[in-house]
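I would like the atomic coordinates for the input below:
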Amino acid sequence: MSTTERPRILVVGGGYVGLYAARRILKKMRYGEATVTVVDPRSYMTYQPFLPEAAAGSISPRHVVVPLRRVLPKAEVLTGRVTSIDQDRKVARIAPLVGEAYELPFDYLVIALGAVSRTFPIPGLAEQGIGMKGIEEAIGLRNHVLEQLDKADSTNDEDVRRKALTFVFVGGGFAGAETIGEVEDMARDAAKYYKNVSRDDMRFILVDAADKILPEVGPKLGQYGKEHLEGRGVEVYLSTSMESCVGGHVVLKNGLEVDSNTIVWTAGVKPNPALARFGLPLGPRGHVDTEPTLQVKGTDYIWAAGDNAQVPDLIGRKAGNENAWCPPNAQHALRQSRTLGDNVVAGLRGFPQKEYSHANKGAVAGLGLRKGVAMIVVGKVKIKLRGRLAWYMHRTYHGLAMPTWNRKIRIFAEWTLALFLKREVVALGAIHAPRDEFYEAAKPVPVPVAARTEEKAKAS
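Reported below is the predicted structural model:
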């Protein structure tokens, strides 16, 4: 960590908003005008819309993440957590990955902590559930699913096979529908290489408490998505929820009970709970309450945006909805980060703030290879697409939204190669415990009791 006499702009969080806001600030600032410091527990940013494709092996996991130090060479990047903020002294307490916590003074503050999985006190969920908020979870899910096929192919126990080949996904929003669509595609491809496992042996279940899936694209496309998944053999249960999953025994509120080794939880997100320790004004759901300028209410030196912020939707309010708020999606996060970066620089120079206003451009979702839904807004017209064309829209939009040309080119190159090469379906489960085999080879060999007694006798 460097010390400087220049004003410090502290960015808490290196996700989509944190990365893009820091880049924008560095681009707009004059040389030596301020120090930009980014603090995050990870040294990379994860592009979350690509996690389902990473889980299915359609994209290499390393191409879904962007190293912060490489993309922000002029910023100070600290790997750790901000545990508290003293607004009176303008000091943040940093807990690094190793070593003692320390205080870091700042002049301007950007809150970009994002969101975490929204969970409920369901028995067994913490022990059995698999989330989909980070690249580690996507890699783990891919390896786990392929390992279940390995298990089912190698046993004659029908109960073990049935439990291994039953996959339960909770949550029918973008994350849930896209993930089950991609994973089902991968499992279908992988089954071709197993003698004792076929797609007919597998059971995919999607559960949602709402009465529809994919609400972001509207009821008609949501219904199409449901029918499409059901046509591929996915069981979709709506208006119900999971009551327990202890030991992998899943019990749904509608009475269905199944045994499963794979329970994927994608039932929404909530603002990072660390916000409660920062002394900021929070909305009813825990978001940081901001003005249309993205300034935190009651302050002129703190800004917030993205999934952890409650940002007024000015377009919706002009249309008559006084309680309109910007939804937590990549579309708003990208544009908010630009406005936020501009406003931080304006605040640094004493210039007026600009309000954030953006009309919804629609939504896109992929449901596996060459399958998707899209709702594009052009003026007051909504264009609804489905199938292959919608899938192309999904890939094009997110491919271009991926930060840095380095990652864009790598992703499009992978997609192009996939047109000619088959999907990789190998499981690398040992990656989660890479030292186990070496430990078994290197650990001391226990000496039998009889041998120790004989050695003692010879010594005496």
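
C-alpha from now on. contacts and neighbour counts both.
Fine.

hang on, Thr4 in a strand?
No: per DSSP: H, G, I helix; E, B strand; the rest coil, Thr4 lies outside any strand segment and is coil.

Could you pull out the helices in the stretch 1-150 of the chain for me?
Here the stretch 1-150 of the chain has its helices, by DSSP state H, counting those that start in this stretch, at 16-28, 51-55, 68-71, 125-128, 135-153.

Please work out which of these is packed deepest.
helix 51-55 (a mean of 27; mean count of other CA atoms under 10 Å).

can you list contacts of that helix?
59-61, 64, 132-135, 138-142, 175, 178-179, 182-183 (CA atoms under 8 Å, 6 or more residues apart in numbering).

and what of stretch 382-395?
Contacts for stretch 382-395 (CA under 8 Å, 6+ apart): 221, 362, 364-367, 369-377.

and Glu291, how many neighbours?
17 (other CA atoms under 10 Å).

and what of Val12?
22.

so it makes contact with Val38?
Yes: between Val12 and Val38 there is a contact under CA atoms under 8 Å: 6.1 Å.

this one as well, want them side by side:
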Amino acid sequence: MNTVTRPRILVVGAGFAGVACVRRLERILGPREADLTLATPHSYQLYLPLLPQVASGVLTPQSIAVSLRRSRRYRTRILPGTAIGVDLKAKVCVVQKITGDLVYEPYDYIVLAPGSVTRTFDIPGLADNAFGMKTLAEAAYLRDHVITQLDLADASNDPAERAARLQFVVVGGGYAGTETAACLQQLTHEALERYPRLDPTLIKWHLIDVAPKLMPELGEKLGRSAEEILGRRGIEISLGVSIEKAGPTEVTFTDGRVVPTHTLIWTAGVTASPLIATLGAETVRGRLAVTPEMAVPGHDGVFALGDAGAVPDLAKHQEGAICPPTAQHAMRQGKVVADNVIATLRNQPMRPYVHKDLGLVVDLGGTDALARTLGVELRGVPAETVARAYHWAALRTNVAKTRVMTNWTINAVAGADFVRTGFQVNKRLKDFEHTSMYLTPEQVREHVAAQDADSPAR
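Below is the predicted model of the structure:
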């Protein structure tokens, strides 16, 4: 017999969208109005925009991992695992816990915000030899790896090995790739005085992208400024170029160049979580088709947003326009989805999501930064001030704000350090993208049906 008397709200994913939704639900809903569950493998929200600063050592990993349990209204049950399938008809979500066990989580309302996974385009050798930059573990490991290359190059007497270890390739000319290349180049530049045996001219950073422009979101002027800043710092930019194949000690570009390197960092785009494919619902560019209220048509109580939902961009007044999967949109969508879930619970009308971008900030390390806010373009120190103020204000807890500000201050005063922690074993992109765990729509139905047969009283 089912003894549940309150509606069950399940939120999948603890990114910007999922956390914003949960926090608003906790604030507005009374404890007896609904039971809240958040399915996520980690009990923290990762502040992704500052991940390049973790990779470069400006920030410690813990400073941008914002605890989900630090909330005055905290009452959400956290289910530590990854949602690998959803049966929309049975209203059951299959979750693989961090122990490997499967949990069949029933719901009355589900908010899908599982984030995204790295898109690799099936390039030979990429998953085995490239590094990603989407998780805290990847950023921390990448920092260790870059410092390891400096150590090995410094100790080597082989000119070919030394040159290969001091070449670094970053693929992806968006925010993640550009900021990662800039911040890590800054790290290797500052390291030179600690490695007197290294020839500075041997350290080479390559930033490549198949697109014709670097960070097109910046616009013509700021985009050109970004290229000038990176070029001045010795980063070689190649546009209209991608990777043909990747090996452990060299990378082949699509223009025929072969670059000897032990460091290939892949940030060339993401795609919606494989969870979306398990629903068997209509998609738009890989994301779930949703209404302006972020509801999935034809399925009561199902909402999708962020990287998972193709949310119509009503602010653009352009047919077919959908909101880009940015943190700025995700945070605001999370609040609107929470309001719409509550409206559905209370038999009130839902409201559509409408939001116009307030601007953008790009931190290129040191005092190099670019910003466009409220139509005003900034460069250098003013842009750096705006960028850090924006990120600092967006951090959800005072503890996170204190840690980040402390790290920034220490780094400004003491400079970078070049310590390898050695906490992680050798890993590449394939070791962080656990896409094989997801079920097909047929497998989801089979699993849920088998569970129902074993537990008829569920």
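
related to what we said a few turns ago, quick one: common contacting residues for Val12 and Val38 of structure 1?
Gly18.

who's in contact with the residue nearest in space to the middle of structure 2?
Geometric centre of structure 2, nearest residue: Lys134, 4.7 Å, by CA atoms, centre = their mean. Shown in contact with Lys134 of structure 2 (CA under 8 Å, 6+ apart): 48, 51, 118.

Val12 of structure 2 now?
18, 38-40, 83, 110-114.

Check Ile263 of structure 1 too.
By CA under 8 Å, 6+ apart, Ile263 of structure 1 lies in contact with 128-130, 167-170, 248.

again, only this time at 7 Å
If you count contacts by CA atoms under 7 Å, 6 or more residues apart in numbering, Ile263 of structure 1 has them with 128-130, 167-169.

how far away is the residue nearest to the centre of structure 2 from Thr118 of structure 2?
Distance of Lys134 of structure 2 to Thr118 of structure 2, given as CA to CA, to the nearest Å: 8 Å.

thinking again about what came up before, may I see the contacts of Lys134 of structure 2 arranged in JSON lines, with distance to Ala160 of structure 2 as well?
Converted to JSON lines, these look like this (distance: CA to CA, whole Å):
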{"residue": "Leu48", "distance to Ala160 of structure 2": "36"}
{"residue": "Leu51", "distance to Ala160 of structure 2": "32"}
{"residue": "Thr118", "distance to Ala160 of structure 2": "32"}
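
Let me know the closest of these to Arg403 of structure 2.
Ranked by distance to Arg403 of structure 2 (CA to CA), these are led by Leu51 at 14.4 Å.

Now check structure 1 for the residue matching that closest one.
By TM-score structural alignment, Leu51 of structure 2 lines up with Leu51 in structure 1.

Name all residues that make contact with Gly80 of structure 1.
So Gly80 of structure 1 contacts 39-41, 94-97 (CA under 7 Å, 6+ apart).

picking that back up, closest one of the contacts of Ile263 of structure 1 to Arg452 of structure 1?
Among those, and counting by CA to CA, the member closest to Arg452 of structure 1 is Gln128, at 44.2 Å.

thinking that closest one is in contact with Gly248, fair?
Yes: taking CA atoms under 7 Å as the definition, Gln128 of structure 1 is a contact partner of Gly248 at 6.4 Å.

give the contact list for Gly283 of structure 1.
Contacts of Gly283 of structure 1 (CA under 7 Å, 6+ apart): 289, 310.

State the distance from it to Met202 of structure 1.
43 Å.

Over to Asp185 of structure 1?
Counting by CA to CA - Asp185 of structure 1 and Met202 of structure 1 are separated by 12 Å.
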